[in-house]
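1. can you look at this prediction? I've put the sequence above it.
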Amino acid sequence: MTDAGTSTAVRPDLLALTPETLAALANRGLVKRATKELDAGTVPALTTDPDTTVRARFADGTTAALPPGTGLDEGDCSCVAPGVCRHLIALVLAHQRVAAADPGSAPAAFTDWSPGGTGDAALAEAVGARPLAAARRTFERGYAAVVHRPSPDHPEPRVELPTCAVRFPVPGEIAYALTDAAAALRGEVVALAVWAFQAADAMDTEERSVPVQVGGRPTAPATTLPALDAAVGLADELLAEGVAHVGPVHGGALARAGAALTTASLHWPAGALAELTDQLTAYADRNAHYRPESVAALLTELHARRRAAAHPGVLGTREAGDTPLRRVRLVSLGCRVHGTAQSLVSEVYFAHPGAGTVLVLRKTWTAPEGKELSAHQLATRRVLATPLGSLATASLVSESVRRTPSRALTVARGRLGTTTITPVGAAWTELPDPLLVRDLTALTAGWDGRPPRLIRPRVEAEAVHVVALSQVESVGYDPAEQRLEAVVRDAAGTRALVTSEYRPECPGALDALADALEGGATHISGSLHRSGGGVRIDPLAVLTPAGTVVPDLAAGDGSTALAAVGRRPSEPLTAALDEAMSAMAAVPHSGLRHLNVPARARIDEAATALSRTGLTRAATLLRAFTETLDDGAMPNQEALAVRSGAWLAAQLHLLVSSELRSSGAGSGA
């Protein structure tokens, strides 16, 4: 029992520690044990020193103390347990119960505060000299971050760093900061998060979520980035010769250039070059992964990032290659499978509630010689010593994962024993905003003003969320497009269109999706996109009263008869832009040196269609490109440069116009 005659002055920092925060600082088991002991009457005697140090004496003689201005890990306990022990947890919980029993106590009011108010001296005391020195080196190089200021609905200030998140659950006390980074990196990333808040505080904006560029020197112009210049030069060679005419030597050169970009910490161009190399390999192998439109977009992205290199965040400069995460809890949002019968790629998507992000675990599966694979067969294949089908509907707690700047997950070899996997249950319903979306209109409003996708950070699963459903209005199948379409409403009543196309590698997916939507679906996970003024959901999984359904891994041969859906009329502006981009994609496929007459004629027809729909600027740029092709002679380097510049100008305009069109921001750029 608590001593009746002792003083127990209230410590606001201890009152702010919720059970969830305590579990993150220690572990859930210790919190449950300490709570159970208090409920059973094993209550320590509490006293408070003049400096507000809270002390607890337990019946077995164990003593514990928590000084002010320090975290739990700096507390003192006479027991032999390392780190944060159950006695320190019990001290906090007992202090909270004493404060709650005071008739004059009141619920804590929301505190609008910024960790950026922490001075260097206090920061050094909180994180230590060595971590602070490491953080200073990162600061000198510069780094990007997203700062989330507190609000009544989300009272914890939070920072998204390139490879981890940091949150501050106790107002005015950075010592209690929580991060998903490994313990050895905690002090460094806390300092980086504090400096990110300082940068946001210096900005003239009232926005709750603020992207910032912290420290560093101004990014050098593209002409002084030799690795990027070399990569763009190889891209120009590919545009000139065409995918159909370059050999394996060019693919090897692209791979080496990508490695040089990674070494130079130019992570986003490196990612684009890696995808471009994969496209060349797919074409050489006659693999269905090859898409001319993807090649065209990747070549354009490399040039766009070079042109915008001086702007923060465009190159991914100086972001850590990857970061080991401490004990982290992840919630699976389903699985996407794509590829061919000979080679399939599975992507399991995990929500990270503590960071408010989605991470991706990717694995490639190759069929034995002479055999074929289907997505359903992968359901029994093991990842993290667990069948893929189980992993795609599970919660994962691990001390073995690492996170890349693009939010991909990797697993440390030989440490699977530090990973536990349990069924996902109702974990989707407990996800925080914006992982769990109840109002699609509010979510998509936050997308306005973003830079074009061509120069945004290359973040995996950028648009993946869980949407709470209030109604499934209709489910139908369009046989002409081989596409399932369903009209649903979110919890706020906003309509959205769920669309999923038939893929031969996942023959049972559409049947399973239709059954799940018609079986009382309450939530759906997937990639969200604005389309035609509304929201389109590309589904990953569906939560029903019977459990979680992952359509891509479902059994079946696709023979179930589905109700037909009426054909949706083609939207003229979107159709014209799509055809123009498809026509222009023939250029890097065949090459500027080898573009044939039918390909030129198709571009002319696309320009005419653009004019008819009012996209005159796009039409003018396409015609300007075709005019550079009038001379039938083999082009010299000067002529190639002119053609390349005209193609890039048109392609940039088309890609950005298409993005603006799909977002509802306008009819063109």
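-> Received, thanks.

2. only C-alpha atoms from now on, for both contacts and neighbour counts.
-> Fine.

3. contacting residues for the closest residue to R327 other than its chain neighbours?
-> On the basis of Cα to Cα, 6 or more residues apart in numbering, the spatially nearest residue to R327 that is not a chain neighbour turns out to be E399, at 4.4 Å. If a contact means Cα atoms under 8 Å, 6 or more residues apart in numbering, then E399 has 325-328, 418-419 as its contacts.

4. neighbour-wise, which one of those residues leads?
-> L325 (23 neighbours; other Cα atoms under 10 Å).

5. ok, that residue - contacts?
-> Contacts for L325 were tallied using Cα under 8 Å, 6+ apart; they are 164, 180-182, 399-403.

6. closest to H376 out of those residues?
-> Looking at the contacts of L325 and their distance to H376, the nearest is V401, at 26.1 Å (Cα to Cα).

7. what's the burial count for the spatially closest residue to that closest one that is not a sequence neighbour?
-> The shortest distance from V401 to any residue other than its chain neighbours is 4.4 Å, reached at V411 (Cα to Cα, 6+ apart). Around V411 sit 17 other residues, with neighbours defined as other Cα under 10 Å.

8. I'd say V411 and R402 touch.
-> Yes - with the criterion set as Cα atoms under 8 Å, V411 and R402 qualify as a contacting pair; they are 6.2 Å apart.

9. want to compare, so here's the second one:
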Amino acid sequence: MIRHDLLALSDDGLAQLANVGLVKRGRRDVAEGKAPTITVSDDGSVQADFADGTVTKLAPDRSLIDATCTCPASGVCRHRVTLVLAYQAQQSAGGGADVETAASTSTNAATSAGQDAGTEAGQDAGTATGSSTSTAPDQDARKNTSGTTSPAARAAWDPAELDADAFTASLSAPLRTELTRLRAARLDVRLEQGAIPAAHLPMATVRFLVPHVLAYARCDCVAGGNCVHVALAIQAFKQARGATETRLEPIDSGTGANDTQVGNQLDAKTEARLDALRVAGDALLARLLDVGLSSGPDAFAQPLADARAAATTLGAVQYLLALDGLSQQIDAYAARSARHNEMLALQYATELYARTRTTDPRVALGIGESLETAMSRTRLVSLGARLRGDAGQVDASVMLADLDTGAVMVLERRITQARDTKLPSTAVLAQRQFSSGMSLSAAAHGQILTSSGKRRVDGRLVLGSQRGGLTQTMPYDGNAALRAPLMVANVDELIETLSARPPAFVRRHDATGDVRVFEIEEVLGQALAEGGQCWHGAVQLTNEGGVLRLQRRYDAVAPQALEALTRALSGQYGKLRRIVGPVYVESDNLICDPWLIMADRLLVPDLEAVPAGAASNSLPHHENAAATPLEQALQLLAGAVHVGRRTGPNNAGVRHHARTVAESLNEAGYRQGADYLSNWSTSSNTSDSGPNGPASFGNVACFIQAIR
């Protein structure tokens, strides 16, 4: 009997079940004639007998993770991996089957600095083990791990062909209840078609490693598979009908619960809770417009608590995240912290109004979403780091990408000290503990292997203890082969994609900030602006992918960052090959804030130890363009949120400025925005029903931010 499931497993799939190092070692053993003796029974059982006496058995109709082995490892060890590779080699050599899988060059295996292939005894393959640091990985990890000629590449297939009803029925009652809740949340799912299809859910990624075999549907949550995320992934492929994106619709999960709501309709109980949240949110917004964010935390303690209670009762995860963000902005201003951002505070204030009034409140509010999901063994590579803050506290962020799934996460840490203490040097900050047993520099320049991670719905990563080998760091050369949409080939296409999204005040929160990776053909130029406080650059992408503009503002916690960027674009670190960072669209240009640069070596500008030299002082200075009518309107609204009625429409000077801005908006063709701004500015009434209350403010704030 032929085991077609084993023949269909690619190196990429095996690496997800085990790790790259074990696949590499297994390939090497088979190529060197050290393969085990393979015995296949009539019922499909496969047994591998190794020269050292180890025996590995895989029963029929079971996946590789269910195989038994006499070695000490409790997970998918090298013997289990080698069983598959040896079986594939035997079938290929004997002509016993049309081997569907190509012994392909796994993208992940070819580019990752994987775990030591020799580690097996005492290793639980479901965890990443070892010390917190490691020597440089074997260079073979970047080469073709197959070592064989490749048969025909596997054909693409569609998981929509799988039996979703049978899989759902196999789940336990609690899991079916959880599935009902998540389906009702109407989650947005991004899909990858191909030989190994994948579904990217907000809280997890599911990959289908073997065609038509549900046992090999692997999820990066802690369950690893046979979970609600697999059911959601199958549903997404069925609904998508070949498209790359879809929004899940509520369907009956067989729980007997009322889960038959259609589209964005809400039942009476949920509607009542939404009304309560709308009232609480409007009260908080009215308080902001009355006394201003600058009044301090005590002024907002009660309305914030009321809004949180209403959002918690409704299960509105996205609204809770907005409340958290607003609270942090209030605290940051009270502490006179550089983390305070008036425009971000304006966005959170707008969310209080907008999220309870959309045509699809389930999605905008995040009703029924999971706040965080425990992850299985995960390998994350750095996409760079950023420092923000002041002498009192520094917020350090490291952006990370999962090589197996392409998911992006951000790991954060606040470093505090006495406010009157001198700001630490870059070298000192780089060596500060960032996570358990891990320095900031190690995380920002390396890769993290963890089995204790939790991914929050907004993309933030939480790591557990490093004890017991659950988390370790390893070196990374920055050359991982990343897939779309993280890797960008064309600037115009990305601008179109980003511009087509709903406004930020109703989108799901994403702490990763639209980070992207760009391959660079050449540097077009660089300059300084705002008295040397803002650096600008421009580069041409490879393959005529367009022009990417770069921008970075000076920050006292990373004073050398502008100098590092200047030197990098001047070629002092070798030819510029790759830039990584969050992006945004401004005036039809794509702007990137560089967190990581690849030249002859990996550079993290915020952690680069370079002196403040003359290079940046010699750059040409770039004149700033005058503020547009939209930008003037945003500044006016942000001021209203910041200080309340003191700069509100009952202030004569502000009323005059508001009329001027409204006229500018009208002349620029934004007549609706001009009307909204005029309505808001014509009264000093800050009650809920007045034209200067939450409704009139919310209308103009939504309009201006939506079209900017």
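-> Yes, it's here. All of these numbers come straight from a predicted model, not from anything done at the bench.

10. just give the TM-score of the two.
-> Between these two chains, after superposing, the TM-score reads 0.86 (TM-score structural alignment, normalised by the length of structure 1); 632 aligned residues with a Cα RMSD of 3.0 Å.

11. translate the residue nearest to V401 of structure 1 into the numbering of structure 2.
-> In structure 2, the residue matched to V411 of structure 1 (TM-score structural alignment) is L463.

12. and if you look at F197 of structure 1?
-> F197 of structure 1 maps onto I234 of structure 2 when the alignment is built from TM-score structural alignment.

13. please tell me how far A320 of structure 1 sits from V212 of structure 1.
-> When Cα to Cα, to the nearest Å is the yardstick, A320 of structure 1 and V212 of structure 1 sit 17 Å from each other.

14. any chance of the contacts of E399 of structure 1 in TSV, with distance to D511 of structure 1 too?
-> Putting the contacts of E399 of structure 1 into TSV (distance: Cα to Cα, whole Å) gives the following:
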residue	distance to D511 of structure 1
L325	38
R326	40
R327	38
V328	35
T418	37
T419	33
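
15. nearest to L443 of structure 1, of those residues?
-> Proximity of the contacts of E399 of structure 1 to L443 of structure 1, judged by Cα to Cα, is greatest for V328, which lies at 26.0 Å.

16. name all residues that make contact with the closest one.
-> With Cα under 8 Å, 6+ apart as the criterion, the residues that contact V328 of structure 1 are 180, 396-399.

17. filter those residues down to just the ones in strands.
-> Using DSSP state E to define strands, the subset of the contacts of V328 of structure 1 located there is 396-398.

18. most neighbours, which of the residues you listed?
-> Neighbour counts for these were taken using other Cα under 10 Å; the highest belongs to S398, with 21 neighbours.

19. ok, that residue touching T418?
-> Yes - applying Cα under 8 Å, one finds S398 of structure 1 in contact with T418, separated by 5.8 Å.

20. comparing A320 and V212 of structure 1, which residue is more hemmed in?
-> The residue with the greater number of neighbours, taking A320 of structure 1 and V212 and applying other Cα under 10 Å, is V212; the counts read 19 against 16.

21. trace the more buried one over to structure 2, please.
-> Under the alignment (TM-score structural alignment), V212 of structure 1 pairs with L248 of structure 2.

22. now that match: closest residue in space, sequence neighbours ignored.
-> Spatial nearest neighbour of L248 of structure 2, chain neighbours left out: R186 (4.7 Å); criterion: Cα to Cα, 6+ apart.

23. isn't that neighbour right up against D259?
-> No - in this structure R186 of structure 2 lies outside contact range of D259 using Cα under 8 Å: 11.7 Å.

24. need the overlap of contacts for these two.
-> Between them, R186 of structure 2 and D259 share the neighbouring residues P250, with contact defined by Cα under 8 Å, 6+ apart.

25. tell me which of these two has more neighbours.
-> Neighbour totals were compared for R186 of structure 2 and D259, and R186 leads with 22 against 18 (other Cα under 10 Å).

26. now that one, what's its secondary structure?
-> Remark: R186 of structure 2 carries the secondary structure label coil [criterion: DSSP: H, G, I helix; E, B strand; the rest coil].

27. as a check, name the ranges of all strands in the stretch 101-250 of structure 2.
-> Listed from the start of the chain, the stretch 101-250 of structure 2 has strands (DSSP state E, counting those that start in this stretch) covering 188-192, 198-200, 205-208, 217-219, 245-247.

28. out of these, which gets nearest to A152 of structure 2?
-> Closest to A152 of structure 2 of the strands of the stretch 101-250 of structure 2 is strand 205-208 (Cα to Cα; 19.4 Å).
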